[in-house]
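Trainee: Structure of the sequence below:
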Amino acid sequence: MGKTVKKQRPVNLDLQTIRFPVTAIASILHRVTGVITFIAIGILLWLLGLSLSSPEGFVQAAAVMDSFIVKFIVWGILTALAYHIVVGVRHLLMDFGYLEENFVAGSRSANISFVITVVLAVLAGVLVW
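Mentor: Predicted structure coming up:
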């Protein structure tokens, strides 16, 4: 019988000391916004269906959109969609070789993606409100 070797590995369970690189944050947020967008499709389709059902349905949909909470949710949906599209384009540019696949270029393109998303979020806020 073979000997079992007990490996002494460092264990870091303090989540406040873990620092993710900006590329990891961008990737995680891309996945999260994909889930948000998938769920939001149902909300947006319901609102669209209501608005197109009849003139009264349009008035109901317009009344729903008058609420601050609903406007905030729609703004969040549009911001998540914008981020998901921007970072998706970033990934496509990397896949096709238009962006280098190293840490410096990845960090730079992730930061640029964040800036573009902030601009689009402000524009979405102007659109919603």
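
Trainee: okay, CA-based contacts and neighbour counts for the rest of this
Mentor: Fine.

Trainee: need the contact list for residue 60.
Mentor: By Cα atoms under 8 Å, 6 or more residues apart in numbering, residue 60 lies in contact with 50-51.

Trainee: in stretch 115-128, what's buried?
Mentor: Residues of stretch 115-128 classed as buried: 117, 120-121, 124-125 (neighbour count, 16 or more other Cα atoms under 10 Å).

Trainee: Please provide the structure for the following sequence as well, for comparison with the first:
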Amino acid sequence: MADTLKPRPQYRNIHVSQIVAYRLPPAGIVSILHRVSGVLMFLLLPFVVWLFDVSVSSEVSYERFRAAFVVGVGFLPGWFLKLVVLGLIWAYLHHLIAGLRHLWMDATHAVTKEFGQQSAIGTLVLSVLITLVLAYRLFF
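Mentor: Next up, the predicted model:
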């Protein structure tokens, strides 16, 4: 009788070296990116406060603000500032859309594997597409 039983699967934690080879489902990718976008927004909060302060203080400071994105600030070129702002735009959009996805799943109890996969793919596509549209506006 012991010979006819199937061996039970063994579940182990993956090692750090296996992360690259591990294939996450789209919902896992969205979950990790949701955390990354939250941390990115938190870390860049002083930059956002500076952007807001400089843009609304006066007309002169607003012109300095606009010039910073053309010629840069200190040793940072203007394109780098635009790239940082684009990262913030993506972080905000992804965090917002992923958060709305989670709220929808919590409110409707729509927690099926199919819906999770489809909504995760939709979250990724939507956040990247809107970011690309705004990137075009920011750089051109």
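
Trainee: Please narrow the buried residues of stretch 115-128 of structure 1 to those residing in helices.
Mentor: 117, 120-121, 124-125 (DSSP state H).

Trainee: okay, the residues you listed in JSON lines with distance to residue 86 of structure 1 next?
Mentor: Below are these laid out as JSON lines (distance: Cα to Cα, whole Å):
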{"residue": "117", "distance to residue 86 of structure 1": "7"}
{"residue": "120", "distance to residue 86 of structure 1": "10"}
{"residue": "121", "distance to residue 86 of structure 1": "12"}
{"residue": "124", "distance to residue 86 of structure 1": "14"}
{"residue": "125", "distance to residue 86 of structure 1": "17"}
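
Trainee: Pick the one among those closest to residue 8 of structure 1.
Mentor: Checking these against residue 8 of structure 1 with Cα to Cα, the nearest one is residue 117 at 43.4 Å.

Trainee: Skip the chain neighbours and tell me the closest residue to the equivalent of the closest one over in structure 2.
Mentor: In structure 2, residue 117 of structure 1 lines up with residue 127, judged by TM-score structural alignment. In space, and not counting its chain neighbours, residue 127 of structure 2 is closest to residue 94: 5.2 Å by Cα to Cα, 6 or more residues apart in numbering.

Trainee: quick one, what contacts the counterpart of the one you found in structure 1?
Mentor: Matched to structure 1 by TM-score structural alignment, residue 94 of structure 2 sits across from residue 83. By Cα under 8 Å, 6+ apart, the residues touching residue 83 of structure 1 are 30, 33, 113-114, 117.

Trainee: rewinding a little: so the residue nearest to residue 127 of structure 2 is in which element?
Mentor: Applying DSSP states H and E as the criterion places residue 94 of structure 2 in helix 78-108.
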